[in-house]
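Colleague: no sequence on this one, just coordinates:
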């Protein structure tokens, strides 16, 4: 049996093939050319137990291409792989061999390879978040300009309703007006693109039964439901509700020895988009759900605002897991018991 590990970079990769004794059978640095990589691995395809590709920012093309060529591909969870710190020398070749070694031992931490169509739609939701953040930066820029020029604050909703004529009527210097008008022009463009992406997301997943179930949760509307559904993927990939809550970064990271906390682990391990979505849902639930408000107040009395909000987000994450797993609508009594 043979094992392959690939250390992937932006413009090249190191491909390694090893045997049952971790002896290197073949190894070469190749450009990021799918045909050349497949051609290099082809002689051992029938013997390969799998090809390990690290989960970098640019893995889509390589994993999809290898799978289409008939290879059994494993996506390595790089955040969970830690090499011995005492090694005197490491490099790309050593990294590729180490991944093949973990595959041979059967202890390779892997991530889920979602279908290309699902990833494309999920990335569209992430693109919407990027555009919304950019729009917020331009709104804040206008707030700052007006605070400097007029010594007064204006709400974001008022800024969204501003027209070019409104800016001209403020009696500000010509260059200041031009700066504000530039921000408004970008905001209008971003508004149009955000609306376009939202329509596409709604058309793609609005009819799914899981989508309707998620919108039954307090604080979760159509946008957050879309993000949670797409970022979660198949719910069966999470063995227990705790695994899902951890993936959503809703649980603490601790290192305990003899009953004492000795530090923290990788606090960023998990999905940052799910973490954001559940905190947003918690903040909305505080406004519109009395049970969520009471739960939050009980937690805040013992801790502080941030911890209480995170605890509520944890509750909502667990509720969403059960909803997606059991295909049942939200149960307030079960969530906030």
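Modeller: Ah, there it is. Every value quoted in this text rests on a predicted model; they were computed, and no experiment measured them.
Colleague: only C-alpha atoms from now on, for both contacts and neighbour counts.
Modeller: Fine.
Colleague: off-centre distance for stretch 105-115?
Modeller: 17 Å (C-alpha atoms, centre = their mean, to the nearest Å).
Colleague: list the contacts of that stretch.
Modeller: Here stretch 105-115 makes contact (C-alpha atoms under 8 Å, 6 or more residues apart in numbering) with 55, 74-78, 80-81, 99, 102, 233, 237.
Colleague: same question for stretch 277-297.
Modeller: Contacts of stretch 277-297 (C-alpha under 8 Å, 6+ apart): 218-220, 224, 227-228, 248, 308-314, 316-317, 332, 336.
Colleague: let's bring in a second one:
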């Protein structure tokens, strides 16, 4: 370990139980490489040797919240590396934790680091609530699919569109009650229905918590003025997008959400393919969900139908979702969307 009083750059390769830190000079010389257990005290002991105002970088990987908070509390300038931007590490002939940490520090030192946004604690807390509700909904959908699978195994047709509506529940009650389902299958259906009931309680509980936290948020209120977006989808946009001013414009938000096509260009050859599907999967789902059943007389619904008539339903929905994201951008940025006002027509090149 060398004595050094200049600017230090620290690369952090974070894992579930242990972390590797590499301290370097502003010329890239390694001062220290150390592996520590994942606790704040161990991290602080290493950072105490990093001098004043060190530049620290770690990848946006599993469980990064505590490390970023601890590093910022220790006075470091923290940078979060985007996982897709450092994916080239995977193709090195020699790959280990020390090399990963050193390469992160080098990218930061040379100004070539692909950075991700560090969401403040309040946004992270809101995301926990929104994402947990989304997970609960996915679990409920899985349980419902399991009930359908049990009935299919027993050769019982389902004539109603919603097996878990009033008529569907009556059918399930009769099947379980009159013995038409053999014992193990009936027991499984009863278990799944209890789980669905419990999940619905938790889903409603977390939806209420989210609405309470966002009740006075102007962006949350504004985004719900967009046709197709209600309290649930509005909360997804507010939580996942966070500070919308970090995007230069609506096109950048659509790109971040993975709703723009891939672009491959070499010499005179240009190829634009399917959408990238990179970025927030939840935002992309919310945008697509919000335009699925919009009436044709609405601005976005009419666009969806026109594109679908030429190129197919799926492409029409994706195009409409991309336009919907643009409206979301202006709602979150300005807390209103002029394009939604009656009789307003957006001139080419002007913000909505």
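Modeller: Right, received. Where do you want to start? Keep in mind that what you see is a predicted model, and the values were worked out from it rather than measured.
Colleague: just to revisit the earlier point, buried only: go through the contacts of stretch 105-115 of structure 1 for me.
Modeller: 55, 74-78, 99, 102, 233 (16 or more other C-alpha atoms under 10 Å).
Colleague: in helices, which of these fall?
Modeller: Here DSSP state H is the test, and those give 99, 102 as lying in helices.
Colleague: quick check, nearest of the buried ones among the contacts of stretch 105-115 of structure 1 to residue 45 of structure 1?
Modeller: residue 74 (14.4 Å; C-alpha to C-alpha).
Colleague: relative to residue 129 of structure 2, how far out is the counterpart of residue 225 of structure 1 in structure 2?
Modeller: Residue pairing (TM-score structural alignment): residue 225 of structure 1 is matched to residue 234 of structure 2. Distance check for residue 234 of structure 2 against residue 129 of structure 2: by C-alpha to C-alpha, to the nearest Å, it reads 13 Å.
Colleague: the more surrounded of these two?
Modeller: Per other C-alpha atoms under 10 Å, whichever of residue 234 of structure 2 and residue 129 has more neighbours is residue 234, with 26 against 18.
Colleague: mean shift of the helix or strand harbouring that one relative to structure 1?
Modeller: Using DSSP states H and E, residue 234 of structure 2 sits within helix 231-241. Its matched residues in structure 1 lie on average 0.5 Å from helix 231-241 of structure 2 after superposition (mean C-alpha distance after the TM-score superposition for structure 1).
Colleague: now do that helix: everything it contacts.
Modeller: Contact with helix 231-241 of structure 2 is made by 123-124, 126-127, 130, 207, 210-211, 214, 219-220, 223-224, 280, 282-283, 286, 290, 328, 332, as judged by C-alpha under 8 Å, 6+ apart.
Colleague: how many residues are close by residue 52 of structure 1?
Modeller: Neighbours of residue 52 of structure 1 (other C-alpha under 10 Å): 27.
Colleague: surely it touches residue 2?
Modeller: No - counting by C-alpha atoms under 8 Å, residue 52 of structure 1 sits too far from residue 2 to count as a contact (11.9 Å).
Colleague: show me the strands in structure 1, by range?
Modeller: Listed in chain order, the strands of structure 1 (DSSP state E) span 2-8, 12-18, 24-31, 48-54, 73-76, 110-111, 255-257, 260-263.
Colleague: so can I have TSV of those strands showing distance to residue 287 of structure 1?
Modeller: Formatted as TSV, the strands of structure 1 follow (distance: least, C-alpha to C-alpha, whole Å):
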stretch	distance to residue 287 of structure 1
strand 2-8	46
strand 12-18	50
strand 24-31	54
strand 48-54	42
strand 73-76	41
strand 110-111	36
strand 255-257	35
strand 260-263	35
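Colleague: which one of these is the most hemmed in?
Modeller: Ranked by mean neighbour count, the strands of structure 1 are led by strand 2-8 with a mean of 27 (mean count of other C-alpha atoms under 10 Å).
Colleague: structure 2: matching residues for that strand?
Modeller: By TM-score structural alignment, strand 2-8 of structure 1 lines up with residues 8-14 in structure 2.
Colleague: tell me how far the matching stretch lies from the chain's centre.
Modeller: In terms of C-alpha atoms, centre = their mean, the centre of stretch 8-14 of structure 2 is set 25 Å apart from its chain centre.
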